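> Turn this into a structure:
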Amino acid sequence: MRWSTRLWVCGLLTGAVWAGQPDVLRIGNGPEPETLDPHRAEGVSAGNILRDLYEGLTALAPDGRPIPAAARAWEVSEDGRVYRFRLRGDLRWSNGEALTAEDFAASLRRSVTPATGSAYAQILAPIRNARAIIDGRLAPDALAVRAEDPLTLRIELEAPAPYLPGLFSHPVTFPVHRTHRQASGRFTQPGELISNGAYRLDEWVVNAHVGLVRNPYYHDAANVAIERVRYLVTEDVHSELKRYRAGELDVTYEVPPSAVKSLRRDRAGELRIAPYLGLYFYGLNVTRAPFAQKPEVRRALSMVIDRELIVDKVLYGLGMPAYGWVVPGTAGSVEQRPEWANWPYARRVAEAQRLYRAAGYSDVRPLETEIRYNTHDGHRRVATVVAAMWKQTLGVRTRLVNEEFKVFLHHRRLRRDTQVYRAAWMADFNDPLSFLGILHTAHGKNDTGWRNARYDDLLDQAALLTDTTVRAQKLRQAERIVLDEVPAIPLYFYVSKHLVSPRVQGWTDHLLDYHYSKDLRLVPSIE
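Next comes the predicted model:
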């Protein structure tokens, strides 16, 4: 009889039971992941799983610094335009085949190929010819990446990009097995998916959970302590909390703001709240009525939102009011705010009413719009409060539309039905470009449809600059354009918030809220 089994039997005799399965880490993971194709995935829930299934050239340390992962080291040329990533010599796919530098090169070409449909392809824009390939002006083979030998990947850039190593922790850069590169998505199912991370896909029960099992071919498998990981769908944050309290989860996706006070009292050692490079905002579809060519209306809607009230009363203090676009604390950033953000609220309302009337709206002819959001009690609460603010101050009639996550993302991309939609952006790397880039015309996540040539030009210039002072100035100018034209309304900056069971060891708060299961371990916990 194994030691764990003997202890379990003794537990039955003494009335104690396991608080959790001793070799399975159970993680609440929010909505159903839309795909496990790393180049097509978009949501946070998919990203969490993909970082266990795959491994990029780099990973990110808790403070956001890139650290070696599949690459043991990297070098950069004196002019900053050529990187060489040196791969570990013992890399294998989960089927035991050798993984080489050409696998990374071919996968990067797949990511920028328009037919792949990657919403994050623009992340790779610093690589020479990437933009032209994404735009369909060059063939994917023109991407300036190549394997110099099986363990050396050479990447040439359009201009120096000191943040480049951090990009290679993102799923859009992960290697995809050669048999999957032309596949339409079938390879993401259990029994089909071949990956290179610390875990491999074992099961996927739709709308229930995704199960992973330790990958014996992972280069550091001997130090992966947890045998199995189960990511559970937990769209209802209150139900998730009940499951955690019942011992069915080891880590929650988030925490209901209304429960934080009691959790701080009763489970202070399990509640983890930390700074997080994330922005919660409302996107405005500027390609159609009522917001096309109407910056004054968009500005009026933004001005009357009392962000302090939302953070204080709806989020119970779990956030920070957002008036700018780039999260404070992002490397190299200086906080930007519209001038009106410093006005008394009454003055803001008066100016918003003037703009609203100037656009032709009134009590007799009110603006009618909708706020669309994915299923989540927190999103519903925020939308209800914002709609009430618009109604009370301007007379706007707002309909709330709740959708399942995949349907919601689909409608956002199409831009046929959306008007106002809930959105969030979590930094992919610690740089203002990670936030500003999503409103670039060419970015796959620019669901607003906003186009501004001057804005695009400023970002393109900043991407080519080596002078950090001038680069920062260009990025601040770009952010001012966003705040003036209001293609989206920033509401609040995130904090990460999780409950972590005492049996989970090795958990570290992370600036981008990345948590690699391979770095955790489980200890016996009896209740």
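
> When you work out contacts or count neighbours from here on, use the C-alpha atoms and nothing else.
OK.

> which strands and helices sit next to the helix or strand where T5 lies?
According to DSSP states H and E, T5 maps onto helix 3-14. Contacts defined by 3 or more Cα pairs under 8 Å, 6 or more residues apart in numbering; DSSP states H and E place helix 3-14 against no helix or strand at all.

> Which helix or strand lies directly C-terminal to it?
Following helix 3-14 in sequence order, the next helix or strand is strand 24-28 (DSSP H and E).

> Go ahead and name everything in contact with that following strand.
Residues from elsewhere that reach strand 24-28 (Cα atoms under 8 Å, 6 or more residues apart in numbering): 226-234, 240, 248-253, 522.

> Which ones among those residues lie within helices?
Among these, the members falling in helices (DSSP state H) are E240.

> How far does stretch 208-215 sit from its chain's centre?
21 Å (Cα atoms, centre = their mean, to the nearest Å).

> show me the contacts for T330.
Contacts of T330 (Cα under 8 Å, 6+ apart): 277, 430-432.

> Please identify which of those residues is nearest to T418.
Using Cα to Cα, L277 is the member of the contacts of T330 that sits closest to T418, with 26.2 Å.

> please give me the structure for this one as well, since I'd like to look at both together:
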Amino acid sequence: MRKVFKKVVATGLALSMLLGMSACGDKNKAGDTASAAGNYKSITTTMSMESGTLDSAGITSYWWWSYTSLATAPLVELAADGSYKNILADSYEVNDDMTVYTFHIKEDANWNNGDAVTAADFLNTITRALDPDCGNGYSTMLLCIKGAEAIYKEGADISTLGVECPDDKTIIFNLTEPTAYFMDLLTLPVFIPTHRELQTETNGPWSMGEDMDALVSCGPFYMAEYVPNQYCVYKKNDSYVLKDEIHLDEVKTMAMEDTQAIISAYKTGELDIATADYTVLEEYDGSDELVKYVATTSNYELFDITKPPFDDVRVREAFSISIDRDAVATACGTNYIGTSFFVGTGVISKASGKTWSEEAGGELLTYDVERAKELLAEAGYPNGEGFPTVTYKYPSTQIESDIAQALQAQWKENLGIEVQLEAQETQVNISDRRAGDFDICRMQWTADFIDPYTYLSMYRTTDSYNDNGTNCSEYDALMEESNKESDPVKRYELLHEAEKILVADYFWAIPVVNRETIVLMNPKLTNRIVDPSRGNIRTKYLDIE
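Below you'll find the model as predicted:
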């Protein structure tokens, strides 16, 4: 299984050669590819342009999520019925007070180079992620483990960490207190194993695809070929513990972001799967090529609250309640809905079985232009007069441009304020946001696990994803109390209260829209399983009819 890393390839040639390998302009290429090469099954899909690294303990962003869906494996994953399916875990036990989780790793769990997957591989990721300099936005999700907070925040010795490895195939997590969502955390980057000997350099060359021998996989596929910012080729990993559940031999992922270009590539047979938008709904209405499902994605805007003018809560409220969210959604297309909720409206409550918005019993914000004008005048900017120049930064995709222009127009009309727009490459936008270099910045969050905590935890004072300087002891206390609460009804009440503080009391963030995901899929692709945690199709399980 020779691995190839290509650094310099002419873009046009590389794309045409890769697509030509299986497409040939035929819309039903997946089935044709399989029949043309015996039982060899290959599909082509897309990935976001590169951002971050492939290191589970390092800087994880869009590229990592594309990679992990194919080439890594967790201890367990969430099934559609809410149960947990064992992946690398053979079995597990939880003590009575839910503070000790013991996992037994499958004896036949191996890396694709033949090395055994051991408890030390999980510990390798965890200990590196507890280095505050690692750049991992999920490090704080480890702080439920005994000793982890003191290690991460105070530099305590790693030997005080409450993770035990009594033998190669057993790992024990000792938690500081019951954590209702701990099993859900196990699919996050910081709980994904990395090879204890080959992948120890955080954000090192291996994590950028530059050392393919070190980029070993314990998941369904391994990365066999990679051309930066162009494409990746993944081959089936015959060492994977559940290889019999994997039907594809190869997955090619093209680096593409423009939605219309992706749709066009699907129509010409260059892609088997395409994340589309509302423009395809009429054309594909009634077709089994059209797949729709509710995303757990929230689009919202962040203020830099550390300096004027957005250090004034009156200004933040004026900007928020002067937005007609339904009008913004209309500008985006029929698969978008306006929302005043920070948590994804479609997230199902473990307390009531209702969606998050249904359980809340009403919107958090009211569109009120007159009140917005009053607030702005109270803050010293009547009709927007004297308001400093501010810039809204956003990724340079069509949908984000639509949102940006709709917001700009409403703030101009309703507040008399001309907000400058700055479209950026995705990686630049993320870097600026993480560095706090913005006035207003687009943020999007897709649930990592089905619990409101995955959204709300980011704006605790010390959270590594707190990019806008939110600092509120009241909010922190509610989030901490929710962690300790074992009654799901009472716990969700606390989380609803925390969201209200975030969005409707202090206006640290502006929720704007949620969306329904629209996907076009080759009709010959079967076994379409949706990940209930992240609201996307699990490519690894697909088959060809």
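
> circling back: can you pick the most crowded of the contacts of T330 of the first structure?
L277 (27 neighbours; other Cα atoms under 10 Å).

> In the second structure, what sits opposite that one in the alignment?
When the second structure is aligned by TM-score structural alignment, L277 of the first structure is paired with T296.

> does that match sit in a helix, a strand or a coil?
Under DSSP: H, G, I helix; E, B strand; the rest coil, T296 of the second structure falls in the strand class.

> now swap in I518 of the second structure and tell me
Under the three-state scheme (three-state DSSP), I518 of the second structure adopts strand.

> which residue packs closest to the counterpart of it in the first structure, ignoring adjacent ones?
Matched to the first structure by TM-score structural alignment, I518 of the second structure sits across from K497. With Cα to Cα, 6 or more residues apart in numbering as the measure, I273 is the residue that lies nearest to K497 of the first structure, at 4.5 Å, once sequence neighbours are left out.

> following the strand or helix carrying that neighbour, which helix or strand shows up next?
In this assignment (DSSP H and E), I273 of the first structure forms part of strand 271-284. Later in the chain than strand 271-284 of the first structure, the nearest helix or strand by DSSP H and E is helix 295-303.

> chain center to that next one: distance?
Helix 295-303 of the first structure sits 27 Å away from the centroid of its parent chain (Cα atoms, centre = their mean).

> residues in the second structure matched by that helix, start to end?
Here helix 295-303 of the first structure aligns to the second structure at residues 313-321, judged by TM-score structural alignment.

> tell me the contacts of T517 of the second structure?
275-277, 292-295, 335.

> Using a markdown table, please lay out those residues together with distance to Y266 of the second structure.
What follows is the contacts of T517 of the second structure, written out as a markdown table (distance: Cα to Cα, whole Å):
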| residue | distance to Y266 of the second structure |
| --- | --- |
| T275 | 9 |
| A276 | 10 |
| D277 | 13 |
| K292 | 16 |
| Y293 | 19 |
| V294 | 22 |
| A295 | 21 |
| N335 | 19 |
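
> Show me how to select, in PyMOL, the buried members of these.
With 16 or more other Cα atoms under 10 Å as the criterion, this PyMOL line picks the buried residues out of those:
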select buried, resi 275+276+277+294+295+335
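
> Please report the distance of the residue nearest to N383 of the second structure when sequence neighbours are not counted from P382 of the second structure.
Distances taken as Cα to Cα, 6+ apart place G416 nearest to N383 of the second structure, at 5.4 Å, with adjacent residues excluded. Distance, G416 of the second structure to P382 of the second structure, using Cα to Cα, to the nearest Å: 9 Å.
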